[in-house]
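> have a look at this fold, sequence not included:
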């Protein structure tokens, strides 16, 4: 029966090699421990090598990552193949360790023990096997590696996070409105009225006093950022920093042209902070703890793109008390350009005609 695992296995062979280098560097008290060569180079059966403190010859480690999903195991054929390669390592090894994420297998352990005795009798390097259960024990016995493995790789605490838009996806289509207007200036017929001899402009239009020119600008697209705690541990003192990559006309916390009443009337502490000059921002939730499977929803963010189809990349970085993560969100801009004609009566005959303006913002009350 498989014993319960307190540490998750690394998800790829690169991470497993790094773990082996860190672990045996501590066990051997060998700061000079190294990975052998680089990707694609011949390694002579050795992934990691070093001289343990007090020794005078190299020890080598062959790292074999195995999937935990199909329980794939180390084979005798693999062992023979790697031993043969290791005999060409220079200078000659004193010991060769097989480190694998595969679980203990009594048949493989017996095979390696036999190989080890054969090598000792022949004056060759010793051969030893460390399966995942044994590696877990060694990690627990070596504090530096244990702390590094838990804090930086998060295998035991299982912290993970995902950022999305309100559609719970990392991509979202935005369809800002823009206006392409044609102005048709027509002659205004003015009939003479003797009463018009009084200058009406002398009278003050009291109805305009106190009015504000607040217009909703539909060229801004609204979105929110959602932080999903997909792990089983709470995120503490977390915040998100983000940068916009791509052409942006404007960035704001509302889409009101004119007086920004939303800022004046706001009575609560905001959780979104934006800097238009650098096209960046941050999210700092008022509640500093996000428990597992919970979701934080930011305040609305308003962005005015250019009136064309393109992508805006949002690069984000989440940091918390003992966890950090990075990623990207993508806004796919698909503008809705509305063409219309507006008739204007004018007394000036020089202004008569049809004039087409370029694409401009779509203001809600500009009908």
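Nice, thanks for sending it over. These figures come from a predicted structure and were not determined experimentally.

> when you work out contacts or count neighbours from here on, use the C-alpha atoms and nothing else.
Noted.

> just checking, residue 80 is part of a strand?
No: secondary structure of residue 80 (DSSP: H, G, I helix; E, B strand; the rest coil): helix, not part of a strand.

> quick one: neighbours of it, just the number.
The tally of other residues near residue 80 (other Cα atoms under 10 Å) stands at 13.

> mind checking how far it is from residue 98?
According to Cα to Cα, to the nearest Å, residue 80 and residue 98 sit 11 Å apart.

> assign a three-state SS to residue 83, would you?
Applying three-state DSSP: residue 83 is helix.

> doesn't residue 20 lie inside a helix?
Yes: assessed by three-state DSSP, residue 20 belongs to a helix.

> how about the contacts made by it?
48, 61, 63, 99 (Cα atoms under 8 Å, 6 or more residues apart in numbering).

> help me confirm that residue 23 is found in a strand?
No: the assignment for residue 23, made by three-state DSSP, is helix rather than a strand.

> my read: it touches residue 143, true?
No: applying Cα atoms under 8 Å, one finds residue 23 not in contact with residue 143, separated by 9.7 Å.

> so between these two, which is more surrounded?
Between residue 23 and residue 143, counted using other Cα under 10 Å, residue 23 has the larger neighbour count: 23 against 13.

> helix or strand: which one has the closest residue to the more buried one other than its chain neighbours?
Of all residues not flanking residue 23 in the chain, residue 145 sits nearest, at 5.6 Å (Cα to Cα, 6 or more residues apart in numbering). For residue 145, the host element (DSSP states H and E) is helix 143-153.

> what is that helix packed up against?
If contacts are counted by 3 or more Cα pairs under 8 Å, 6 or more residues apart in numbering; DSSP states H and E, helix 143-153 sits against helix 13-27, helix 132-141.

> and residue 311, how far from residue 326?
On the measure of Cα to Cα, residue 311 and residue 326 end up 19 Å apart.

> of these two, who's got more company?
Remark: of residue 311 and residue 326, residue 311 carries more neighbours, 19 against 15, as counted by other Cα under 10 Å.

> next SSE downstream of whichever strand or helix holds the more buried one?
In this structure, residue 311 is located in strand 310-319 according to DSSP H and E. Downstream of strand 310-319, the first helix or strand assigned by DSSP H and E is strand 324-333.

> run through the neighbouring helices and strands of that next one.
Applying 3+ Cα pairs under 8 Å, 6+ apart, we find strand 324-333 packed against strand 161-164, strand 171-174, strand 310-319.

> near residue 186, how many other residues are there?
Number of residues near residue 186 (other Cα under 10 Å) recorded here: 17.

> secondary structure element holding it?
Using DSSP H and E, residue 186 maps to strand 177-187.

> what helices or strands is that strand leaning on?
Here strand 177-187 touches strand 336-346, strand 353-361, going by 3+ Cα pairs under 8 Å, 6+ apart.

> put this next to the first one:
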């Protein structure tokens, strides 16, 4: 209705009817040619974007429908103006011009369409209307959104830890010199035997003893956990919005944090995932209005890097709102670090001498709990290089 009322001031017309009364294709009308004829205005106040974020458009069918309705207006119009808040559309302008020429040939009213660019130029000529827009609608105000990592940065580096296993196949020495032992060489069997010897000592906690006996070797997953800081750094309110996140680069998957329904039934995460995608997420904030200067930190999500791959991942964000879009890119650099295990294998034939290198997740001793893992060692037990 505000769009209609401000057009009243711009065109100096009369509000004809609301929808309940039937408009005959006319929202506003006014006399022309000394009062001997009338012009009519049909208002099409539309949101800039549809719900899916695609641009809104007025169609040929919309225009033709309003033309047909306007033919019923009494007395007959001399001119019909279709006024819309949508941006300029060349194809629609052409369609309107052609329809107007056909009308003139048969003695009907002419047709003109005015897009929002026309009103941007026209409204400053009307001080009252202009001041109203500046105060209430952010007319000519700059809208801008900022999306960064939680610390305010737009680029970060993550160092996942992987195991680098070097298998060396060598011919054993003929003398009695003891072979070199790499300080990082370890034997899972020796570590387990050490724990068993400890827990068999008198007075050792029987509960912990049973836990160790049931423990597993568990892959130490490397997940880059992230939170984002969303800020309105513009001069106008952002409302009815969501933010899409699209990841590009070499990685396994990206997923939001999911709470445990049993232990945390009230868990809520405004980061959501799509069912059939490992690289697309979206932010659906609880509050649909973000005023100037306000900000919030999103829930958590993670990127699972590929094993032993150095990569640069682009985190592209796109704001979709009622009347405003914005976009940007954050960078996550993946620089792996390696816990090195060297295994020596004796061979007899020189043709079998070789060195093989493989990469994997580090295996740690631990116990699975509901929603978590208890490791029985320390991260410092796995030095990296």
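Right, received. Where do you want to start? Being a predicted model, the structure only gives us computed values, none of them experimental.

> what's the TM-score here?
The TM-score (TM-score structural alignment, normalised by the length of structure 1) is 0.45; 220 aligned residues with a Cα RMSD of 5.3 Å.

> buried residues in the strand holding residue 311 of structure 1?
311, 312, 313, 314, 315, 316, 317, 318, 319 (16 or more other Cα atoms under 10 Å).

> for the residues you listed, which one is nearest residue 244 of structure 1?
Nearest to residue 244 of structure 1 out of the buried residues of strand 310-319 of structure 1 is residue 314 (Cα to Cα; 4.7 Å).

> doesn't residue 330 make contact with that closest one?
Yes: assessed by Cα under 8 Å, residue 314 of structure 1 is found in contact with residue 330 at 6.1 Å.

> what about residue 328 of structure 1, distance to residue 250 of structure 1?
Where residue 250 of structure 1 is concerned, residue 328 of structure 1 sits at a distance of 20 Å (Cα to Cα).

> ignore what I typed, I meant residue 86 of structure 1.
61 Å.

> likewise residue 146 of structure 1?
47 Å.

> which one's more surrounded, these two?
Each of residue 146 of structure 1 and residue 250 has its neighbours counted (other Cα under 10 Å); residue 146 has more, 17 against 14.

> that one against residue 140, yeah?
Yes: using Cα under 8 Å, residue 146 of structure 1 is in contact with residue 140, at 5.8 Å.

> sticking with residue 165 of structure 2, tell me its helix or strand.
Counting by DSSP H and E, residue 165 of structure 2 is found in strand 161-170.

> packing partners of that strand?
strand 337-346, strand 354-360.

> any idea which of those strands is most buried?
Mean neighbours per residue, mean count of other Cα atoms under 10 Å, is largest over those for strand 337-346, with a mean of 18.

> by how many degrees do the strand holding residue 311 of structure 1 and strand 324-333 diverge?
Strand 310-319 of structure 1 runs at 160 degrees relative to strand 324-333, counting by axes from the mean of the first three to the mean of the last three Cα atoms, to 10 degrees.

> strands of the stretch 1-150 of structure 1, start to end?
With DSSP state E, counting those that start in this stretch, the ranges of strands along the stretch 1-150 of structure 1 come out as 34-35, 48-50, 59-64, 95-100, 126-130.

> how many degrees apart are the third one and helix 13-27 in direction?
Read it as strand 59-64 of structure 1. 150 degrees.

> cool, the fourth one as well?
In this structure, strand 95-100 of structure 1 runs at an angle of 130 degrees to helix 13-27, with the same axes, to 10 degrees as the basis.

> what is strand 95-100 of structure 1 packed up against?
strand 59-64, strand 126-130, helix 132-141.

> picking that back up, possible to save the helices and strands packed on strand 177-187 of structure 1 as a markdown table with distance to residue 295 of structure 1 and mean neighbour count?
Below are these laid out as a markdown table (distance: least, Cα to Cα, whole Å; neighbours: other Cα atoms under 10 Å):
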| stretch | distance to residue 295 of structure 1 | mean neighbour count |
| --- | --- | --- |
| strand 336-346 | 31 | 13 |
| strand 353-361 | 34 | 13 |
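
> now tabulate these in JSON lines and tack on distance to residue 227 of structure 1.
Shown next, in JSON lines, are these (distance: least, Cα to Cα, whole Å):
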{"stretch": "strand 336-346", "distance to residue 227 of structure 1": "29"}
{"stretch": "strand 353-361", "distance to residue 227 of structure 1": "31"}
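
> out of those, which is closest to residue 152 of structure 1?
strand 336-346 (45.5 Å).

> what packs against the closest one?
Checking 3+ Cα pairs under 8 Å, 6+ apart, strand 336-346 of structure 1 ends up next to strand 177-187.

> and the strand it packs on, which residues are buried?
Going by neighbour count (16+ other Cα under 10 Å), the buried part of strand 177-187 of structure 1 is 177, 178, 179, 180, 181, 182, 183, 184, 185, 186.

> using TSV, please lay out those together with distance to residue 344 of structure 1.
Formatted as TSV, the buried residues of strand 177-187 of structure 1 follow (distance: Cα to Cα, whole Å):
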residue	distance to residue 344 of structure 1
177	23
178	21
179	17
180	16
181	12
182	11
183	7
184	6
185	5
186	6
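
> and the furthest pair within those residues?
Top of the distance list for those (Cα to Cα): 177 and 186, 27.7 Å.

> secondary structure element for residue 282 of structure 2?
Per DSSP H and E: strand 280-283 holds residue 282 of structure 2.

> end-to-end on stretch 67-83 of structure 2?
13 Å.

> equivalent analysis for stretch 313-330 of structure 2, please.
8 Å.

> number of nearby residues for residue 209 of structure 2?
If we define neighbours as other Cα under 10 Å, then residue 209 of structure 2 has 16 of them.

> correct me, but residue 359 of structure 2 touches residue 164?
Yes: with contacts counted by Cα under 8 Å, residue 359 of structure 2 reaches residue 164, the gap being 4.7 Å.

> shared neighbours, these two?
Joint contacts of residue 359 of structure 2 and residue 164 (Cα under 8 Å, 6+ apart) do not exist.
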